[in-house]
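**Student:** From the sequence below, what's the structure:
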Amino acid sequence: MSDKFATEFATENFIEYLSKIDDRTMEATFKFVLRHDLENKKGEQPLMLVVHLAGQRKLISTGIRLIPELWSAEKQEIVDMTAKQKTQLEKKFGSVVPPKSHLLQYQDDLLEIRKNIRHIEESFRAKNLPYDLDMLISKLKDSKKPKIKRSEPTHLVYDFIDQYIQENELTRVKGSMIVYKSLKRYLKKFQDTRNANVKFENMDYAFMQAFQNFLINHKEIHPTTGTVNTLNNITIAKQLSTLKTFLGYARRKGIKVADGHKEFTVKKDKLEVIALNKKEFDSLYALDLTSNSRLDQVRDVFLFSCVTGYRFSDLCQLKREHIKDDEIRMTITKTKEPSIVPLTRISRQILKKYEERISPLPMISNQKFNKYVKELCKLAEINDPVEIIRYRGSVRIANIYPKHDLVSAHTGRKTFVTISLDKGIPAEVVMKVTGHSDYKSFKRYISVDEERKKNEMNRAWD
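**Tutor:** Coordinates of the predicted model:
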């Protein structure tokens, strides 16, 4: 090989080598890193995108914050938690740990960022345009994809309601989660009327107003009777209060929720207190039921509630072990608080009547009990007319019913409060028995009947 040919060959190879270096230099490299120096009080760190190109380096925020345990620097991806790992992290970090659906969205966002950088570079090359890091970053920021700032998944609200129910159904009273299932159903119907997805980020004051108006105007046809059903203000207030509670829970779980809903005030109509007065209680107690054992047992359970203040759920869990000497000691089902209720003449009589049974009281299902107790009170001629007033928006709806039609299992607890106060027992003592911690929640149980009002007025002024 001549010296000239060798020189030309070497030059060509060197140029080709330089070309390869240039091509390699013009392709950006990037990775995601957590900024440990910017950790917030919750233990979260911002996830940054580090881009290298032609000797230049820049950091870009992804808009994502994570606790370090949820990021794998080696694999460059969000950690896929098991249920056990999630439980352990929640014990350590609490509500900072996001739901799995949230983490999956983060992972999709990071994948889109990677794809978009390569797409931008290919676009520059296809047009034979030289570019530098600033041009690449500018295009990346202007681009609608990837979504560097996380966009809320379409079904996140509904998925999160399901998650809330799943997380709380074992610790809450059976049946108390039904209102959340109803909320999910109403939100979906509301979404259909708006032709827009319901999202946490849009649940502001205007949303709450619009949802309230939807509930006021909402009508449903009963599948069996064909009657048109509407919601009254009490049911609507329950749905709105449940939604506000749920949004607070979502916020504590790290989901970005619009602030405006906090300013929305839920207006609650007062409920009528259905309670027996002393005369009605005595007539029920004296009723001859020797020929009707079914209603006789229902009466005993109802009267036991009237003289102890226990809810139906507490009567269902009552065991022999809870009865000690002259009192009942057990933990209340709803509040999980310990309760001590002294036994009285009537409660002792009822317990003695069923002392041969395994259970202290002859309990049946709540549905059957509510049906039979109405029949029982009708037989006892508890027939005074009671006006029930409900509102649907500003529309007043008034109906008059015989009192026996309005009696339910919960009437026993209200009767205990009403008659106890009528007999002169101080409110603080009654509250101690019923387990009420503040007078605000206790006072709605108080029913002042006309006879008691007349007696008190006469005693004070005559």
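**Student:** contacts and neighbour counts: CA atoms only from here.
**Tutor:** Fine.
**Student:** ok, residues contacting stretch 171-179?
**Tutor:** 165, 169, 239, 242, 333-334 (CA atoms under 8 Å, 6 or more residues apart in numbering).
**Student:** Output the contacting helices and strands for the biggest helix by length in the chain.
**Tutor:** As assigned by DSSP state H, the longest helix anywhere in the chain is helix 100-126. Where contact means 3 or more CA pairs under 8 Å, 6 or more residues apart in numbering; DSSP states H and E, helix 100-126 is packed against strand 77-78, helix 133-142.
**Student:** Residue 274 in helix, strand or coil?
**Tutor:** coil (DSSP: H, G, I helix; E, B strand; the rest coil).
**Student:** what's the distance between the longest helix of the chain and the middle of its chain?
**Tutor:** Its chain's C-alpha centre lies 34 Å from the corresponding centre of helix 100-126 when counted by CA atoms, centre = their mean, to the nearest Å.
**Student:** buried stuff in stretch 78-94?
**Tutor:** By 16 or more other CA atoms under 10 Å, the buried positions in stretch 78-94 come out as 78-79, 86, 89.
**Student:** Turn the residues you listed into TSV, including distance to residue 155.
**Tutor:** Formatted as TSV, these follow (distance: CA to CA, whole Å):
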residue	distance to residue 155
78	21
79	22
86	21
89	25
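**Student:** please give me the structure for this one as well, since I'd like to look at both together:
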Amino acid sequence: MIKINFSIRPFVKPNGQVAVRARWNSKRYEVTFITGAYADASKWDNDLRKAKHGTTHVVRNMSFTYCDINGRIADFKQTIEEAFAKCSLANTMPTASELKSMVNKALGRNEHEEATPEEVKKRNMKQMIAWFLDECGREKNWDDQAKEKYTQAFQHITKANPHIKPDNITIEHMYKLKNWYIKQGFRNRTINKQVTMLKGFLKWIDTKQGYNVPSAVLNFETNLKVLPKTVTFLHYDELLRFAHFEFTNDKSGRLTRARDFWCFMAFTSLRISDLLQLHTNHIMDGRIEMFAQKTGEHLYIPLTEEAIAILNKYRGKGTADGHVFDIPSAQKLNDAVKDAAKVAGLERIITEVYYVGTERKEISYKFCDIISNHDARRTFVSCSLAMGIPAEVVMKCTGHSNYNTMKPYIETATETQTLQMEKWNKNQYRSQIINLLEDADEDKLKKILSYLKRVV
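**Tutor:** I've put the predicted structure just below:
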């Protein structure tokens, strides 16, 4: 067994990244590990080499507590010490690449650690993209869907500029990418989203040693005209008609179930991800209480009579593990809802106007052809606001903290929210009465008026 003298030094890089440097063999070998955390230099204890107690660090629009930062440092220090101990027992002196590999493997990390500017600059665009997705994916907890969106954006820039390299991206490349999108027929709204994602990647590259992305590239704007997005939803009378439509040729019950599950989302504001996870434990005292799958927001949703009726209809028909509804998948529900909407005759024409470059385009659809799971949530918001339910009450149900079609979020008492949600039930009866009155003759209307004068 040999003795390995080594030192481990946590520090904060100029860009705010928290790193841990290991040196050994009389400083002949050195490896710097990036922990994935960021720290505010003013809240960093240079003597203790860790974040100051009780501090919160907001850097690059990311927030890290002192516990998170110091915890990551401790994990790296312990893993590095264990790696040296193994090498000492094996009577071997590790090289820089060997130690890096041992530590990354023990921590379940990919081989994207910064070593020297020279090593970093040798990486091609594909390698830099993989590094970006790995590092930022861990920092921001991206799921596979989020990573796929970035991957598609990166594929576009390499198609538009086949010979592009990470260290030579210019403003000309950005204009070429913009023109490529337009020629491919992408809508301006989509082009702006893709360019924004790419700029996020370029800003990340700019923080790496050996790279200096021109400010003109980082500040690039497409200046493309974008119209407000068409919001698709059912009006209240359409929602009730859909909710009570009788499917006469639905022996398997597929259309009825799809309609009921969609309408339940429309009556409660739940996302499809929350509907799939809705458990019997989430329903209590006439309300739903759960944490949103997408945002983690606490949801408090008083149940309307229509929603309660659907729950009663499917009581005891959920999954074995207690989920309220037995839904195969979000995609299968989406497909079935389209079929149900066609049979129910939801054929209101939706017209969408958009731009591709400077060319104005217009396209029309039947609602049943484009209805989606998320339209149920939009229906809840639109109908609620149309009924006069305050935006802050609606936002408490949906879990939104910032919604551009509503007033700024204002916390309201749950008692007030429950009273306001009663407007759903009242409006249901008003709508049914109006529909009946339209079919009544003059004599019946006189009798109804006489009765109402007595009871109201």
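**Student:** which of the buried residues of stretch 78-94 of the first structure lies closest to residue 202 of the first structure?
**Tutor:** Closest approach to residue 202 of the first structure among those (CA to CA): residue 78, at 26.6 Å.
**Student:** now the closest one: how far from residue 163 of the first structure?
**Tutor:** Remark: distance between residue 78 of the first structure and residue 163 of the first structure (CA to CA, to the nearest Å) = 20 Å.
**Student:** ok so, going back, right, and the helices and strands packed on helix 100-126 of the first structure - which one's nearest residue 325 of the first structure?
**Tutor:** Closest to residue 325 of the first structure of those, according to CA to CA: strand 77-78, at 59.8 Å.
**Student:** what ranges do the strands span in the second structure?
**Tutor:** Assigned by DSSP state E, the strands in the second structure fall at 6-12, 17-24, 29-38, 44-45, 50-51, 56-59, 62-65, 283-284, 287-291, 298-302, 349-356, 359-366.
**Student:** counting contacts, what elements does the fifth one pack onto?
**Tutor:** If I follow you right, that is strand 50-51 of the second structure. Where contact means 3+ CA pairs under 8 Å, 6+ apart, strand 50-51 of the second structure is packed against strand 44-45, helix 66-89.
**Student:** I'd like to know which of the contacts of stretch 171-179 of the first structure are buried.
**Tutor:** With neighbours counted by 16+ other CA under 10 Å, these contain buried members at 165, 239, 333.
**Student:** Out of the residues you listed, which sit inside helices?
**Tutor:** 165, 239.
**Student:** Can you tell me which of the buried ones among the contacts of stretch 171-179 of the first structure is nearest residue 187 of the first structure?
**Tutor:** Using CA to CA, residue 239 is the member of those that lies nearest residue 187 of the first structure, at 10.0 Å.
**Student:** returning to what we had before: of all the helices and strands packed on helix 100-126 of the first structure, which one is nearest residue 157 of the first structure?
**Tutor:** With CA to CA as the measure, strand 77-78 is the member of these nearest residue 157 of the first structure (21.7 Å).
**Student:** Where in the second structure does the closest one fall?
**Tutor:** Under TM-score structural alignment, the match for strand 77-78 of the first structure in the second structure covers residues 29-30.
**Student:** Mean distance between that stretch and the first structure after superposition?
**Tutor:** Compared with the first structure after fitting, stretch 29-30 of the second structure deviates on average by 3.1 Å (mean CA distance after the TM-score superposition for the first structure).
**Student:** Contacts for that stretch next, please.
**Tutor:** Residues from elsewhere that reach stretch 29-30 of the second structure (CA under 8 Å, 6+ apart): 21-24, 95-96.
**Student:** How far away from the center of its chain is it?
**Tutor:** For stretch 29-30 of the second structure, the distance to the chain centre is 41 Å (CA atoms, centre = their mean).
**Student:** next one: stretch 133-141 of the second structure
**Tutor:** With CA atoms, centre = their mean as the basis, stretch 133-141 of the second structure stands 14 Å off its chain's centre.
**Student:** From residue 130 of the second structure, how far off is the counterpart of residue 154 of the first structure in the second structure?
**Tutor:** Aligned against the second structure by TM-score structural alignment, residue 154 of the first structure finds its counterpart in residue 124. Distance of residue 124 of the second structure to residue 130 of the second structure, computed by CA to CA: 10 Å.
**Student:** do residue 243 of the second structure as well
**Tutor:** 47 Å.
**Student:** between those two, which one's more packed in?
**Tutor:** A direct count of neighbours by other CA atoms under 10 Å for residue 243 of the second structure and residue 130 places residue 243 higher, at 20 against 14.
**Student:** Give the aligned equivalent of that one in the first structure.
**Tutor:** With the correspondence set by TM-score structural alignment, residue 243 of the second structure lines up against residue 285 in the first structure.
**Student:** Report the contact partners of its match.
**Tutor:** Per CA under 8 Å, 6+ apart, neighbours of residue 285 of the first structure: 299, 303.
**Student:** again, but for the one 4 residues further on
**Tutor:** With contacts defined as CA under 8 Å, 6+ apart, residue 289 of the first structure is in contact with 295-296.
**Student:** Nearest residue to the middle of the first structure?
**Tutor:** The centroid of the first structure falls nearest to residue 246 when counting by CA atoms, centre = their mean (3.9 Å).
**Student:** In the second structure, what residue corresponds to it?
**Tutor:** Matched across to the second structure, residue 246 of the first structure falls on residue 201, judged by TM-score structural alignment.
**Student:** ok, and the closest non-adjacent residue to that match?
**Tutor:** Distance criterion CA to CA, 6 or more residues apart in numbering; nearest residue to residue 201 of the second structure, sequence neighbours excluded, is residue 132 at 7.1 Å.
**Student:** Would you mind measuring from the one you found to residue 106 of the second structure?
**Tutor:** 21 Å.
**Student:** Residue 395 of the second structure now?
**Tutor:** According to CA to CA, residue 395 of the second structure and residue 106 of the second structure sit 44 Å apart.
**Student:** Among these two, which residue is more densely surrounded?
**Tutor:** A count of neighbours by other CA under 10 Å puts residue 395 above the other of residue 395 of the second structure and residue 106, at 23 against 13.
**Student:** From residue 228 of the second structure, how far off is the more buried one?
**Tutor:** Distance, residue 395 of the second structure to residue 228 of the second structure, by CA to CA: 21 Å.
**Student:** which other helices and strands contact the helix or strand hosting residue 59 of the first structure?
**Tutor:** According to DSSP states H and E, residue 59 of the first structure maps onto strand 56-66. Applying 3+ CA pairs under 8 Å, 6+ apart, we find strand 56-66 of the first structure packed against strand 45-53, helix 133-142.
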